[in-house]
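>>> Got a predicted model here, sequence first, then my questions.
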Amino acid sequence: MGELNLEKEISDLVEWLASYGADSKGGVSRLLYDENWVKAQDALKEHFEQIGMVTKYDEVGNLFGKMEGSEFKDETVATGSHVDSVKFGGKLDGAFGILASYLAVKYLKEKFGQPKRNIEVVSIAEEEGSRFPFTFWGSKNIVGKVDASEVRDIKDQEGVNFVDAMKQAGFGYKTSDEGIPADWKQWLEIHIEQGGVLEIEKIPVGIVQHIVGQNRYTVEIKGEANHAGTTPMKYRKDAGVAAAKIITMIQEQAKDFGEPMVATVGSIEFVPGTVNVVPGQANFSIDIRHTHKDQISSFAEKMTEKMERIAEEEGCEISINLYMEEDPVPMDPSIVQTIVDQCDGQGLSYKLMHSGAGHDTQRFAPLVPSAMIFVPSRGGISHNPAEFTYPREMAEGVKVLALALHKLAY
């Protein structure tokens, strides 16, 4: 693969796909079933067909392009990512994985001809949950039928109903009970890191071993609202103070726990939220992540005990609601080793690492051997028009993916 040619080709493709949904902030807003989403999927379908892929949409709008194998026609190595973006997002999240997969297959066909096993590139309909309050619509439908009741009554910010948008785009509910395609034998996803580790350590490729699990909570602390001037400190039941102590405790506990544990309080509200009133209530969120479920459970148990004790010390009541619990997902060791071997063979530096963000791969990995490859993100920035990966780094990622697909499919 010519280095400069590949750098230009992947850069041009990124700009081309970003034109479908280019927004006023210099980024991309390509949301599930909107006009730009439809145009992007149709344009990708044409590209897939131009290099000899057999294409199809499934019922919900996932796009599949298959390079048919010569010998093992019932065995498929699948690769790809999601075509939707966040609102005012970048050009690479999801999109790079589709384009890198397409380029890898294009290169393999040109250099080695038809593979022995099928290679299937998938442009997954939706992962982000940016238009409607539902995530992983695409991959959840690939692995099974999603209960229609989960999306029937949800709407976007403009009041458009999910089902109406889906029908307007030409798609509908999955009707069969079929799960993940029976011929899929491996799944590979390449993605920008969305973090700063590879850039900071000056490593061109990340090989993912785990996708972290996540617990998310909403917390409500109830104290007593009172006058800020006439209520002595010793008589206060200040929900704001309780919240502040709890947030500090969570950060300290996460640091003491050690990597890769991370804990975040990303939103907070004081009620009544007035400068001269002691807060009578505080509401905030908690997000904790780790690569092992037992470590998440251990952290959460200690955190909860401390939160309850702090609230009691401040004369407050506390309610802790766990509303999301995603288990960590390990990658397949044999595919990870395949990628490692390809990097070693090319003398390419790499880092074995975990993914701190969720990806479609976590839906596939429990059902089919799966792995992920990361390329650096400049400044660790993602979900932002400033999202950027240097062309040479994107090209290195395409090469590693192509080498891995060659090993698995040829």
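Okay, I see it.

>>> from here on, contacts and neighbour counts on C-alpha atoms
Fine.

>>> Please enumerate the helices of the stretch 201-350 of the chain.
Secondary structure of the stretch 201-350 of the chain (DSSP state H, counting those that start in this stretch): helices at 239-257, 293-313, 333-346.

>>> Of all those helices, which one is nearest K167?
helix 333-346 (38.2 Å; CA to CA).

>>> Next secondary structure after the closest one?
Downstream of helix 333-346, the next assigned helix or strand under DSSP states H and E is strand 350-355.

>>> That following strand: which residues count as buried?
Within strand 350-355, the residues that count as buried by 16 or more other CA atoms under 10 Å are 350-351, 353-355.

>>> and which of the residues you listed is nearest D12?
Y350 (25.6 Å).

>>> wait, doesn't L6 sit right on A395?
Yes. The pair L6 and A395 passes the contact test of CA atoms under 8 Å, sitting 5.9 Å apart.

>>> which of the two has more neighbours?
Applying other CA atoms under 10 Å to L6 and A395 shows that A395 carries more neighbours, namely 27 against 20.

>>> If you drop the residues flanking it in sequence, what lies closest to the more buried one?
Sequence neighbours aside, E7 is the residue nearest to A395 in space, at 5.3 Å (criterion: CA to CA, 6 or more residues apart in numbering).

>>> Against that first model, consider the following:
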Amino acid sequence: MSERWISIDRERSARRIERDIETLAGPDYTRSREAIRRYAYTPEYRNTLDYFIKELEAVGFRCTEDPVGNLVARNRPAGERVFGIGSHCDSNRNGGKYDGTMGVAAAVEVCRLNEELGLNLPLQVISFLEEEGSGFGQMVLGSRIVAGRVSEEELRSFRAIDDGRTFFEHAKEAGYEPERWRECARILDDLVGWIELHIEQARVLEDTGNRLGIVDAIAGYVHADITVRGRSDHAGATPMDLRSDAGLVMAECMLELERLAREAPGDTVGTVGEVELEPNLINAVPGRARFSLDIRGVDEEAFRGVARRLRDFAAESARRRGATSEYSERQSLSVTPLDKRVVGALEEAARASGEPYLRMPSGAAHDTMCVADRVPSAMVFVPCEGGVSHSPEERADPADAALGAEVMLNAIRRLVAAG
């Protein structure tokens, strides 16, 4: 083994990662026979944490959980500087085996390799709580708590989707102390860096023939609604030139959103995912239309500019058709640029692996966007078949995750040595 690059037995690592993933797809780890379904404070989620705890303790890690249930495992005492790796092991309610779980399994494999190869790298694994929001309808909840992106009032107001009971009630019943939630921030105190491996959840890597993606930014987004109010009339009796059709305004806006997003820089994308028409009858001209906007990108001005221009376009389109439009923003989030030094170390390791890789942004949100507030961070993507995710049909290759583990190990080795 050279000082610059360590090769691993990728086939053995792939088998171990596959064993982890297949075990966690078993009946003790999901609430559904048709899909992977596990979320905070359920027995199946508890079983999943216990599985990873057992695997980490086997290679000398001390495992703890913070006051809300984020899992933390270290091979150094508290106070010593460590490099962070991990992801999440909860699932979408109709999820697959790989989303999140593969990232934690790859982090565990890095820990196994560290022990077997005698590298003695200082490591900390984190599996964040409720990334998918399946328990309480709040995405990246565990990492948002750690990053201080929630308030006490909000935490006390969050309610479980299944039974309506509060987050605090469920956390306490599971043996945690959610009233101490501010102390969760401490789990990042000793980190000198952070890397999360995740399936891509798109098909860019697959379509371009790349085995790894080195993620240099996580897209920001605008979530909004446009409501158009026209006039509902009889579909047969009302001539075309006497209509104020809210549905046609919506249709024009959908096409304009596509045009604006294609022209914008920064990997900008725009989607209308929800639509409503009233009265929603086959023989009535729509008098009201409501449609959602999901506009994302890694160029802040570009994606926010698309939202502004579409708002203005909707107003003009509605005016021309004798209607009105109203723009309402639900939520917006800024771009998360990832750390150039960590990204550079990953890119160098990926290049040294001899395997094809792509430097790319993430269009989806991840826990890393919260960690990056305080810790130099980056991500590694592996392909998923057909880009399918959040589905029982989700597929990814453990061999790609093993390659990802090798690249992470070498990047961390370089970063730790550089200090």
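That came in fine, so what should we check first? Keep in mind it's a predicted model, so treat the numbers as computed, not measured.

>>> For the aligned residue in structure 1 for E258 of structure 2, give me its contacts.
Superposed on structure 1 with TM-score structural alignment, E258 of structure 2 falls opposite Q251. Q251 of structure 1 makes contact with 263-264 under the criterion CA atoms under 8 Å, 6 or more residues apart in numbering.

>>> Look up how far G280 of structure 1 lies from Q251 of structure 1.
Q251 of structure 1 is 24 Å from G280 of structure 1, where distance means CA to CA, to the nearest Å.

>>> try K145 of structure 1
According to CA to CA, K145 of structure 1 and G280 of structure 1 sit 45 Å apart.

>>> wait, doesn't G387 of structure 2 sit right on Q201?
Yes. Using CA under 8 Å, G387 of structure 2 is in contact with Q201, at 5.2 Å.

>>> okay, those two: which has more neighbours?
Neighbours of G387 of structure 2 and Q201, each counted by other CA under 10 Å, are more numerous for Q201; the result is 22 against 18.

>>> would you say that one is within a helix?
No. Using DSSP: H, G, I helix; E, B strand; the rest coil, the secondary structure at Q201 of structure 2 is coil, not a helix.

>>> give the contact list for it.
364, 383-384, 387-389.

>>> could you redo the last one with a cut-off of 10 Å?
Contact analysis of Q201 of structure 2 by CA atoms under 10 Å, 6 or more residues apart in numbering lists 99, 362-364, 381-390, 394.

>>> quick one: which of the residues you listed is nearest I214 of structure 2?
F381 (6.4 Å).

>>> Return the residue of structure 1 aligned against the closest one.
Looks like F381 of structure 2 aligns to F374 there (TM-score structural alignment).

>>> sorry, back to before: helix or strand for the residue nearest to A395 of structure 1, which one?
helix 3-18.

>>> Where in structure 2 does that helix fall?
Using TM-score structural alignment, helix 3-18 of structure 1 pairs with 10-25 in structure 2.

>>> Same question for stretch 327-337 of structure 1.
Counting by TM-score structural alignment, stretch 327-337 of structure 1 corresponds to 334-344 in structure 2.

>>> Return the set of buried residues in the matching stretch.
Applying 16+ other CA under 10 Å to stretch 334-344 of structure 2 flags 334-339, 342-344 as buried.

>>> Equivalent analysis for stretch 181-195 of structure 2, please.
Neighbour-count burial for stretch 181-195 of structure 2, counted by 16+ other CA under 10 Å, picks out 181-182, 184-185, 187-188, 190-195.

>>> Show the contacting residues for L198 of structure 1.
204-206, 350-351, 353, 374-380.

>>> go with 8 Å
L198 of structure 1 neighbours (CA under 8 Å, 6+ apart): 204-206, 351, 375-377.

>>> which residue lines up with it in structure 2?
By TM-score structural alignment, L198 of structure 1 lines up with L205.

>>> ditto for T230 of structure 1
Alignment note (TM-score structural alignment): T230 of structure 1 maps to A237 of structure 2.

>>> what's the neighbour count on its match?
A237 of structure 2 has 9 nearby residues by other CA under 10 Å.

>>> who are the neighbours in contact with E276 of structure 2?
Contacts of E276 of structure 2 (CA under 8 Å, 6+ apart): 289-291.
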